[in-house]
Structures are given as C-alpha cells and as structure tokens.
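> based on what follows, work out the 3D shape:
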Amino acid sequence: MNARMRQIVLDTETTGLSWEKGNRVVELGCIELIERRPSGRHFHRYFNPGREMEAGAQEVTGLTLEFLQDKPRFETAVEEFLDFIRGAELIIHNASFDVGFLDYELSLAGAHFGRITDHASVLDTLAMARERYPGQRNSLDALCRRLGVDNGHRKLHGALLDAELLAEVYLGMTSGQGDLGLLAAGEPESAKGRAGPDLAAVAAVARVVLRADADELAAHEARLRKIAGKAGKSLWPLPEPAA
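As a prediction, this is how the structure comes out:
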C-alpha cells in the first residue's frame, strides 16, 4: 500500500530580509495536509532571536524584542521541528527566502542537522504562480484576491496565519489535480476530512443524464442559425433541414 501524501504548508517571520547579515527566524508556522486535506496538526513557535528586529520587519509583523525576549531560542525546537516535517513535501511561498533562513538556523544549531532538503522536499508556490499567471502580481495577498480566499483579517504578517492562507491558495491553484473533496453517494458525513472518496465507489454511482426536449433543441438550432448569419457558416455544425 502506498503511503499517504503528506504536505506541510510552511511560513516564517524573521528579524530582517537577509540571513547573510545575521537576521534570524522569530516565528515559524506549519500546517499539515494529508491527501490535500488539513489534518488538524500544526507546528507553531515564536523564538528569541538574540538581536533587534529591523524596523521594516517589526512594522509588517508587529513583533518586538520585548515580546520575544522570554521565548525559547530556535535551537531548542530543532529536533521537534524536523520530526514534524520529515518525509513531507513543504509548500512554501518564495521558498528560497524561508529555506535560506531555516538552513542558516540549522547550521547554527549544529552541522549534523544538515539542510532542510535533507529532511523534506520543497515546492515553491511563487514559482508555480508565476508560471500560471505570467505578468501578474503573485504575492500572497494578490493570490488570495485572485482565488477568492478571504484575507481580510490579515492586518499583519504572521507565520501561522500566512501558512493557513497559503494552504487555501495552494489548494485553489491545484484544484484540478487530485481529489476535489466530493463524497460518493451514500458516504456518511463523518467521512469528511478523511483522505477522500474511493474512486471506484464514485465511478459506480449511477449517473443521471438529462437530454434536451424538443423546445430546447429548436431554440438551440435557432441560435446556431443566428450565429451563422447569411453566410451560413458556423464553428458548430448546423442541423440538416427537414426533408
């Protein structure tokens, strides 16, 4: 039996934009999806970075060193974090940013922890969005608006909140792939939230075919002839005149 598909939607907040300048992770939020459905499990931590927040980072997150000073250091949660993501596919928006910071944190915690990609694979939803919507804005907020995801409560950036929004955005961008969450006829309500319907059972459900009646067929033909105009040309084949 194949293992169930396990994905972790992940986001970080940091003291600044560049780990190369010594900036650190101050918040980490992860949400688990099993077979494209939230499992209810998540990983969320705040960390004491041991340094000041840059002004821009403090403005967009609302986090201050005063709030963070009694929080644990990142290295105290490394093993628990890696256990949570191990073997999963990480769903990250602008993955190079978050992975760069997380690799830096792992290196500070100990070389034996390796890199993030030693523990999980990574899918970048920003690259996916740029391919799907070329030439358009593809920030998380822009994608929420485009895909109808309610982000009205996102006044500040927050790792867990942004992971929740990204999960909805990712599922919206990939809704044509895999399970759409439909229950087979007769499947109990308690089945919602499981891995999805048995495709064989869905295929066995009787389908109702609705055929056009005479009035609908006549209206359809009239519409086609109107489209064809005097030239009698149409992309759709016109019915043969009655003998």
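> from now on I want contacts and neighbour counts done on CA atoms only, so please keep to that.
Fine.
> which SS class is the residue nearest to the spatial centre of the chain?
For the chain, Tyr170 is the residue whose C-alpha lies nearest the centre (Cα atoms, centre = their mean; 2.4 Å). What DSSP: H, G, I helix; E, B strand; the rest coil gives for Tyr170 is helix.
> I'd say it and Asp124 touch.
No: Tyr170 lies out of contact with Asp124 (Cα atoms under 8 Å); the separation is 10.0 Å.
> do a quick rundown of the strands in this structure.
With DSSP state E as the criterion, the chain has strands at 6-14, 25-34, 37-46, 89-92, 121-124.
> just the buried residues of the last one, please?
Neighbour counts over strand 121-124 (16 or more other Cα atoms under 10 Å) mark 121-123 as buried.
> ditto for stretch 14-24
Per 16+ other Cα under 10 Å, stretch 14-24 contains these buried residues: 14-17, 19, 23-24.
> could I get those residues as TSV with distance to Arg194?
As requested, these are arranged in TSV below (distance: Cα to Cα, whole Å):
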residue	distance to Arg194
Thr14	34
Thr15	38
Gly16	39
Leu17	39
Trp19	39
Asn23	40
Arg24	37
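> go through those residues and say which is closest to Ala191.
Checking the buried residues of stretch 14-24 against Ala191 by Cα to Cα gives Thr14 as the nearest, at 39.1 Å.
> how close does that closest one sit to Gly29?
Separation of Thr14 from Gly29 (Cα to Cα, to the nearest Å): 12 Å.
> next: Gln58.
Taken as Cα to Cα, the span from Gln58 to Gly29 is 17 Å.
> more neighbours: the two, which one.
Gly29 (22 against 19; other Cα atoms under 10 Å).
> ok, the more buried one - contacts?
Taking Cα atoms under 8 Å, 6 or more residues apart in numbering as the criterion, Gly29 is in contact with 10-12, 42-45, 159-161, 163.
> second chain to compare with the first, below:
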Amino acid sequence: MRQVILDTETTGIEPKDGHRMVEIGAVEMINRRFTGRTYHQYINPERHIDAEVVAVHGIDDARVANEPVFAAIADEFWAFIEGAELVIHNAPFDVGFIDHELNLANKKRHGPVLGPVRDHCRVLDTLTMARQMHPGQRNSLDALCKRYDIDNGHRVLHGALLDAEILADVYLAMTGGQTALSLDAEASAEREQSAQASEGMAIRRLVLTPGQLRVIRPNSAEEAAHSAKCQTHQLRWHEGETNDA
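Next up, the predicted model:
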C-alpha cells in the first residue's frame, strides 16, 4: 500500500477568508516502509502573511516572494499524491486548503481538472485516530511525540516537511510499526528471509521431565538494578500523564 504522510503551512485558518498555502511537505511510504521519496515546496500565496502566523511557522512575505504560485506546481504535487492514502494530522484542515488551491488552479489551466482530494485519495486523519485511542487526553502532534517517546526537540517552529516526517514516526508508533526514518536494507532483508523461512512451520512442543529445565535466579545486584529500572519507568509514566492532562 502506498501512503503519503503530508502537512501544510498556510497564511491563516480559513480558505474561505482568502487564506492560502505557503508550504507543502510530504513523505512517501510503501507497505509501511520509507521509500526515500519526499515532496517539499514553498509557495507564493499571492497575499500578505500576517505577523501572528509568521510567529508559528516562520515563513514571511520575503521568504516566499520568489517562490512559484500553486498553479505552477499543481501538476507536480498532484502526481506525488494521486492514488495514495494520505496520512494527515487534522486532515479536514489540510485537505480543505489543498482542494481550495486546486479549485483556483483549475480555473487557470487548460489540462485535465485536478481534485478534489477525496475523489482520488483515501484520507486517514491521525488526530481522529488519536482521539479514539486516547480519549480525554491532549492529542496534538507534540503531545503524541511525548506519549510515544519520539524525539521532536529539533521542532522549534512548525515546518511542513519536518512535521510530516515527525507525523510519520508518530503514525507508525500508533499502529505498532517501525519508527525510524532510515532503514537498514540489509537487516530488513534478513528479517524478511527469516520470516519466510518460518512460514508454514508447525509448532513443536517440548516434553520435559522435572529437572531438565534449568532456572537461573538473579543475584542481589541484578534485583536492585531491576527495581531501579521499574521505578524510573513508573516516574516517567506518571510525569507524562500529568503533563498531558
């Protein structure tokens, strides 16, 4: 299955008020493995970016003044996402902006109409998923990073590609998969071979007589180390619950 983990940055909250996209970032996965393909583009929104929004993502008018308008990159962007399952945190926000930009671009083009997104892509909203998995808790991207022990210390400002990469790790952690962006291909191949070799093998039960199974008990130093480790995990869990409440 092909998935594209996607994030956008915008000039404001509501496209109906004339707000536009200023950045798109996306990461491709196939069968839950990163392919190394990404899409990243700054966009000239053809309007002023308010100071309060610049404080969130750091993208001001000067930064995007010489970037292409969305209509100029619409085909390239659409080719990257078409047919994929889009994994987005708070999907209605990003999909709404993408559809708005596609509608504007379609008015200026003579080729085939692009969009709407949900007619050509499946959309998975990780915010909805997180709320179902962790009801009554904070489920922002930062909160999820803390909950799943994902390092986002390098995230000072919002950025579309950086947030897409972080969301990819969060999504894989939420769904029980690999969470590292860089995969060791050789180790991955070895795991595949091992899994294939074990397919179809019947479970063989061992019949042991008393005394055959040797039990090695921990010494006092090992017991003390284990107790300290358990206390550390309990403290981390308690701190996480307190801060997310």
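> now do the helices in the second structure.
Applying DSSP state H to the second structure gives helices spanning 51-57, 61-64, 70-81, 91-106, 117-120, 126-133, 141-147, 160-174, 185-198, 220-244.
> Arg51 of the first structure pairs with which position in the second structure?
By TM-score structural alignment, Arg51 of the first structure lines up with Arg47 in the second structure.
> what about its match, how many residues nearby?
12.
> could you check how far it is from Ala72 of the second structure?
16 Å.
> what's the answer for Phe80 of the second structure, then?
Per Cα to Cα, Phe80 of the second structure is found 15 Å from Ala72 of the second structure.
> ok, Arg236 of the second structure next?
49 Å.
> what residues are up against Leu161 of the first structure?
Leu161 of the first structure is in contact with 29, 154, counting by Cα under 8 Å, 6+ apart.
> ditto for Val117 of the second structure
Here Val117 of the second structure is in contact with 95, 98-99 (Cα under 8 Å, 6+ apart).
> show me what Leu160 of the first structure aligns to in the second structure.
So, by TM-score structural alignment, Leu160 of the first structure is matched to Leu161.
> ok, now Glu75 of the first structure?
Aligned partner of Glu75 of the first structure by TM-score structural alignment: Ala71.
> from Leu172 of the second structure, how far out is its match?
Separation of Ala71 of the second structure from Leu172 of the second structure (Cα to Cα) stands at 33 Å.
> which residues does the closest residue to Asp150 of the first structure other than its chain neighbours contact?
Excluding the flanking residues, the one nearest Asp150 of the first structure by Cα to Cα, 6 or more residues apart in numbering is Cys144, at 6.7 Å. Residues near Cys144 of the first structure by Cα under 8 Å, 6+ apart: 150-151, 165, 169.
> what subset of these is buried?
165, 169.
> any chance of the contacts of Cys144 of the first structure in TSV with distance to Ala203 of the first structure as columns?
Output for the contacts of Cys144 of the first structure, formatted as TSV (distance: Cα to Cα, whole Å):
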residue	distance to Ala203 of the first structure
Asp150	34
Asn151	36
Leu165	33
Val169	29
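> what's the burial count for the aligned partner of Val56 of the second structure in the first structure?
Correspondence of Val56 of the second structure to the first structure, assessed by TM-score structural alignment: Val60. Residues lying near Val60 of the first structure (other Cα under 10 Å) number 13.
> how many neighbours does the counterpart of Gly83 of the second structure in the first structure have?
Using TM-score structural alignment as the criterion, Gly83 of the second structure maps onto Gly87 of the first structure. Gly87 of the first structure has 17 neighbours, counted by other Cα under 10 Å.
> tell me the contacts of the spatially closest residue to Gly87 of the first structure that is not a sequence neighbour?
If the residues on either side of it in the chain are set aside, Gly87 of the first structure comes closest to Ala120, at 5.1 Å by Cα to Cα, 6+ apart. For Ala120 of the first structure, the residues meeting the contact criterion (Cα under 8 Å, 6+ apart) are 85-90.
> just among those, which is most surrounded?
Neighbour counts for these, by other Cα under 10 Å, peak at Leu90, which reaches 27 neighbours.
> you'd agree it is up against Leu123?
Yes: Leu90 of the first structure is within contact range of Leu123, at 6.0 Å (criterion: Cα under 8 Å).
> what about the residue nearest to Gly87 of the first structure, distance to Lys71 of the first structure?
Distance, Ala120 of the first structure to Lys71 of the first structure, using Cα to Cα: 26 Å.
> got it, and Gly87 of the first structure?
From Gly87 of the first structure over to Lys71 of the first structure the distance is 28 Å, taken as Cα to Cα.
> ok, Lys192 of the first structure next?
37 Å.
> ditto for Val25 of the first structure
Counting by Cα to Cα, the gap from Val25 of the first structure to Lys71 of the first structure is 12 Å.
> ok, now Gly148 of the first structure?
Taking Cα to Cα, one finds Gly148 of the first structure at 35 Å from Lys71 of the first structure.
> tell me which of these two has more neighbours.
Lys71 (15 against 12).
> touching, the more buried one and Thr64? I think so.
No: contact criterion Cα under 8 Å: Lys71 of the first structure and Thr64 do not qualify, at 11.6 Å.
> excluding its backbone neighbours, what's nearest Gly158 of the first structure?
In this structure, Gly158 of the first structure finds its nearest non-sequential neighbour in Thr61, 6.2 Å apart by Cα to Cα, 6+ apart.
> got it, and Asp244 of the second structure?
Excluding the flanking residues, the one nearest Asp244 of the second structure by Cα to Cα, 6+ apart is Arg138, at 5.5 Å.
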